[in-house]
Every structure is written in structure tokens, then in C-alpha cells.
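Asks: Have a look; sequence and predicted model below, questions after that.
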Amino acid sequence: MAPNRTVLVVILIAFVAVLIVIHLNSSTLMSQLNQVKKLTLAVEHEEQEVHALLQKIPPVQEIHENKGFAKPGEASPKEEFERLWNYVYTMQYNCSHGEYLGGKPENGDGAYWLCSEPRFWPRETDKDYKCLMYSFGVGGDFTFDDEIANRGCEVHSFDPTENLEDGHVRESGVTFHKIGISATDTDKDGNGWKMRTLKTLIKDLGHNGRYIDYLKMDTESYEEGLMQQVLDNDLAKCVRHYAQEIHLWGPISSPDKLAKCRHLYRAMTQLNDHGWRLYNTTDNCRWLQSPDPHARQVQVKPSMVNSGNAILWETMFVNFAATEPCKVE
């Protein structure tokens, strides 16, 4: 009988052990299920917030002055130029809170607008938010970049023409890179400059998983190229602000100048499709105002199609569909 009793005790102990294991596994399983449920609810909530955000994007109003023109890319040089002109002077959003920052005291050259509404500038309400800015084209003027850095942002300024050491850090905290923006990566282009794509810079600087809160472009050219890189690399959804100085050279009747005119319009309207809205355009007539302080951009307009004049616009966009941080491979 003793052996049988021993067997029964062993069986009973084993049975209790199984019950304990089942209980423990059940508790772990329930905990894991609860975690999955919480994660699912969080994802659903985020999706609802993104959906609600996208529903609030203001529509782009039709520009009546462009009615009757041939299709973009197929119209005459005159119509393509008129289409672009009408576009840059038709605001798509009215920023309720912001300010001009930086620029030269004597004429404001180099100043740009910051729309500090919280949805476009999270630091307005969250001082712990780590904002990020890329600025292409310094031209000896760091004033705007310094202003953004002084507001607690990580700022990277790029210009291969500046007589500064690569990696130089300014008193404001701005980090300078002796690198230019280009469609391809090269350590030495035709000018002897180191050039990188936007995608490569995001990856090399360790900014994968970050939003670019302000992207500024003023390199005397290539603004349409940078916009195209944003579009081609699916980065439109991770940029909150975009400011650029458009350099449009005449004569627009020249094939290469016409191609740039068309590309500028196409890129900006494609960014509109991604939730970007133009909220500020400034005439940069400062180059005209040396001989005539009362000069205005419209004075150059009639001669743009058939002469070698130039028009400079500073255009600024905010992004209503900045829904995901930058991701590049």
C-alpha cells in the first residue's frame, strides 16, 4: 500500500504543479492579451487622429485667372509664366500666429516667416519637443538659422561655398556642413564641392525617425530639385514647414528656362496634393532696389518671357498632413 500511496502523492504533486503552471501561463497570457488590446486601441486612436487631421486640410481654391490656359506642361511660355505668377500670389492658408525672423537690418534680406501655430510648430506648446531644421544655402547669413536654434531647435546649415570648416558649431548651436544639396551623392562635383541628396543627409546625420520641422532652401537654384526629392522619397509627410527662394530667370521662351518654370509649378502643386499649403509669398526686390528703392517685382514681369531678367520669390508652406516621421533606407 505504501508504494501506491507514494505514487498518489507524486501524482497529486504533479497535478498541483500543472495547475500552478496553467495559472501562471494564464496570467501571463491575459497580461499579454491586455497589452495587445491596449496597443490596438492606441493604434486605432492614432489612426482616428490622423484621419481627423487630414479632414481639416483647407482646399486649394481654383485660380480663376488661369482658366482658359492650355494644360500645364503644354502651354506657351507666356501662359506657363502667367500660371506660375498667379499661383505664387494666391495664398492657400492664413497663418494666425507667426513672425519674420532673421535677415539683414538694412533691408530684411535673409528673413523668413515662421508659422508658430502648434500643429506646425510643436514647441509652441511643448518646450521639451526636439525640433529639427535643415537649411540649404547660407550665403554668409546665418541670422534665420540662429533664430531657430535660439528657440531650442537642432539646426543644420549646408553650404559648400562658405569659407568655414565642415562641422563648425556656432554660438547659437547651429551646426555647419560644407556640403551642398544635389540629385546625386558625390565627394567632388564640377565645382569641387561635396554634394549629397536629402535622403543621404537624413540617413548620415542619424535623423531617421524624426520630423523635419523646418526645411529652408536658398541656393540660387535647384529649389525645384529639392521639392522633387521630397516627393520622390516619400518625405512630404515628415516636413512641417518649407521655405524657399525661387530664382526664376528669363527669357522663359528659352527651353531650359521654360522647363524650370514648368517644374516649379508642377512640384508645388504636387506638394499641395500631399497637404502642403502656401501661406506666404514675399517679393525679393532687394537686388532691384539698389538703383531704384521703389522698384517692384511687377515692373520686371512684362519682359520675363522674352528677355534675360529675373524674378525672385520667397515662398513658404505649412504641411497639414505631417503624419509620419522621416524614414529613409
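Replies: On my side now, so go ahead.

Asks: alpha carbons only for contacts and neighbour counts from here, please
Replies: OK.

Asks: Show me the helices in the stretch 1-150 of the chain, by range?
Replies: 2-55, 77-88, 143-150 (DSSP state H, counting those that start in this stretch).

Asks: looking at those, which is buried most?
Replies: helix 143-150 (a mean of 21; mean count of other Cα atoms under 10 Å).

Asks: Tell me where the protein has strands.
Replies: 98-101, 112-115, 132-136, 154-158, 175-177, 180-181, 195-196, 214-217, 241-249, 276-283, 310-319 (DSSP state E).

Asks: In TSV: these, plus mean neighbour count and distance to Leu29.
Replies: Output for those, formatted as TSV (neighbours: other Cα atoms under 10 Å; distance: least, Cα to Cα, whole Å):
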stretch	mean neighbour count	distance to Leu29
strand 98-101	14	51
strand 112-115	23	48
strand 132-136	22	41
strand 154-158	22	43
strand 175-177	21	49
strand 180-181	22	52
strand 195-196	20	49
strand 214-217	22	45
strand 241-249	23	45
strand 276-283	22	45
strand 310-319	22	42
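
Asks: take the one below as the second:
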Amino acid sequence: MGNWPVCFDDNLVPKNNCLVYSFGINYDFRFDDAMAAIGCIVYSFDPSMLDTADHKRGDRVFFKRIGISDKDDDRFVPRVDDYVKKRPAVKGWPMRRLQTILDLLGHRKEQLTVLKLDIEGYEWDVTRDLLDSGILSSVPQFLVEWHLFRDFPPRERVPDAVDTYFRLRDMGFQLFVTGGLYQGFRSGTSFRIQAEVAYLNTKKN
């Protein structure tokens, strides 16, 4: 849908009765608008869009200028890399754990149908938190873009990232699409590997 794969087999995404959280927009709402077009309610999140206030985008898409993290933090300062070219002009970004966001929006008792993360390297810590808390076990579809940079995650955290990757499989998340593969090198100073991956929660479906 839009620029992300979604599985519609066996009514996995009930039309006119689905809730989607999309983290990481960078002004590209193709996925969000496409999911809204089939009747889903979509919440789009991106703390880096500093010139964009919270607003309702059409009938079914709601933008929130906050990000997802493994901890609640009102003054998160992102690392500078190929995505964040300079530190934010404001005093950090507002970040929240998924369970905090669900509570803030009144969705704790609702079924989150699709969760999408495109958060430029921070997905490792966030996914680990989602697994540790057990909250991901209730989500039928999980879409994520994995990133590896030359220095991020830090070398000492790479084993944790590998563990997180395989824990998804052990928790019943089955990969059904891999795409957007990219490798980037720049004169020994920059290195990046990324891949867009879509999972089905076989224990939920």
C-alpha cells in the first residue's frame, strides 16, 4: 500500500475497521493515505518535521509530531547522520513508548492492525522494548526498515540487535516481504545498510 507492503489475506486488514500507526514520515504520506483510502484510521508520527504541527490530514489520517522510543523523553536529541543533517533547533524531540502513545490517544483497548517503523536506526531499541513489554504480540502486522550504520548501533550493542532480530522469529513473526535493500559507502566516513521488512504475527492471525 503506497510504498509499503501489507498482507490482506484472510481479512487481516478489516476494511473500515482497522487502526494503523505509522512512525517515520519525512513528509511522505503515501502509505498513510493508501491505508486511509481503504477505510483505516491512520496516525502518522514524526518528531523531525519541525515545521509541521499536529493536524488532521483528510478524514482518516492524523499527524502527531512525536516519535516512538524505548523510553518517554521530552528532550531527545538525535544523532547527526545521513538522515538528520543537523541537531534540531528546538530543545530536543518529544518521544514516547508505544504503550504511552496508546494511552494518550485512547487506543489501549483497541486493536492496532498494522504498526510501521521507519525510524533510522532507533528501531532496534524500540523493537526490543516492544518485545520485552509484550505489546507487539497483539499486533497482526509489523513493518520495519532495519538500518545498520558504521557506528550505530554502537559495536557493543550489535549483539543486542541480532538478538532482537531473531526474537521476532521466535515470537511467531514470519517475514513475508523484504525490499528496499540499500548499501551506501562514502570515502570510508559513511556506511549504511538498510532493508524494508514486513512480518505477519502467526500467533495472532
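Replies: Ah, there it is. What you see is a predicted model, and the numbers here were worked out from it, not measured in a lab.

Asks: Nearest to Lys260 of the first structure, out of the helices of the stretch 1-150 of the first structure?
Replies: Closest to Lys260 of the first structure of the helices of the stretch 1-150 of the first structure is helix 77-88 (Cα to Cα; 10.3 Å).

Asks: counterpart of that closest one in the second structure, which residues?
Replies: Using TM-score structural alignment, helix 77-88 of the first structure corresponds to no residues of the second structure.

Asks: now the helices of the stretch 1-150 of the first structure in JSON lines, with distance to Met195 of the first structure?
Replies: As requested, the helices of the stretch 1-150 of the first structure are arranged in JSON lines below (distance: least, Cα to Cα, whole Å):
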{"stretch": "helix 2-55", "distance to Met195 of the first structure": "35"}
{"stretch": "helix 77-88", "distance to Met195 of the first structure": "29"}
{"stretch": "helix 143-150", "distance to Met195 of the first structure": "20"}
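
Asks: And these: which comes nearest Arg170 of the first structure?
Replies: Arg170 of the first structure sits nearest to helix 143-150 of all these, at 8.3 Å, using Cα to Cα.

Asks: could you give the angle of the closest one to strand 154-158?
Replies: Here helix 143-150 of the first structure points in a direction 160 degrees away from that of strand 154-158 (axes from the mean of the first three to the mean of the last three Cα atoms, to 10 degrees).

Asks: how much does helix 143-150 of the first structure stray from the second structure?
Replies: When the second structure is overlaid, helix 143-150 of the first structure sits 0.7 Å from its aligned residues on average, using mean Cα distance after the TM-score superposition for the first structure.

Asks: Trace that helix over to the second structure and give me the residue numbers.
Replies: Residues 30-37 of the second structure are where helix 143-150 of the first structure lands when matched by TM-score structural alignment.

Asks: chain center to that stretch, what's the gap?
Replies: Computed by Cα atoms, centre = their mean, to the nearest Å, the chain-centroid distance of stretch 30-37 of the second structure equals 15 Å.

Asks: rewinding a little: got JSON lines for the strands of the first structure, with distance to Thr143 of the first structure too?
Replies: Shown next, in JSON lines, are the strands of the first structure (distance: least, Cα to Cα, whole Å):
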{"stretch": "strand 98-101", "distance to Thr143 of the first structure": "8"}
{"stretch": "strand 112-115", "distance to Thr143 of the first structure": "10"}
{"stretch": "strand 132-136", "distance to Thr143 of the first structure": "11"}
{"stretch": "strand 154-158", "distance to Thr143 of the first structure": "11"}
{"stretch": "strand 175-177", "distance to Thr143 of the first structure": "13"}
{"stretch": "strand 180-181", "distance to Thr143 of the first structure": "19"}
{"stretch": "strand 195-196", "distance to Thr143 of the first structure": "23"}
{"stretch": "strand 214-217", "distance to Thr143 of the first structure": "13"}
{"stretch": "strand 241-249", "distance to Thr143 of the first structure": "15"}
{"stretch": "strand 276-283", "distance to Thr143 of the first structure": "18"}
{"stretch": "strand 310-319", "distance to Thr143 of the first structure": "16"}
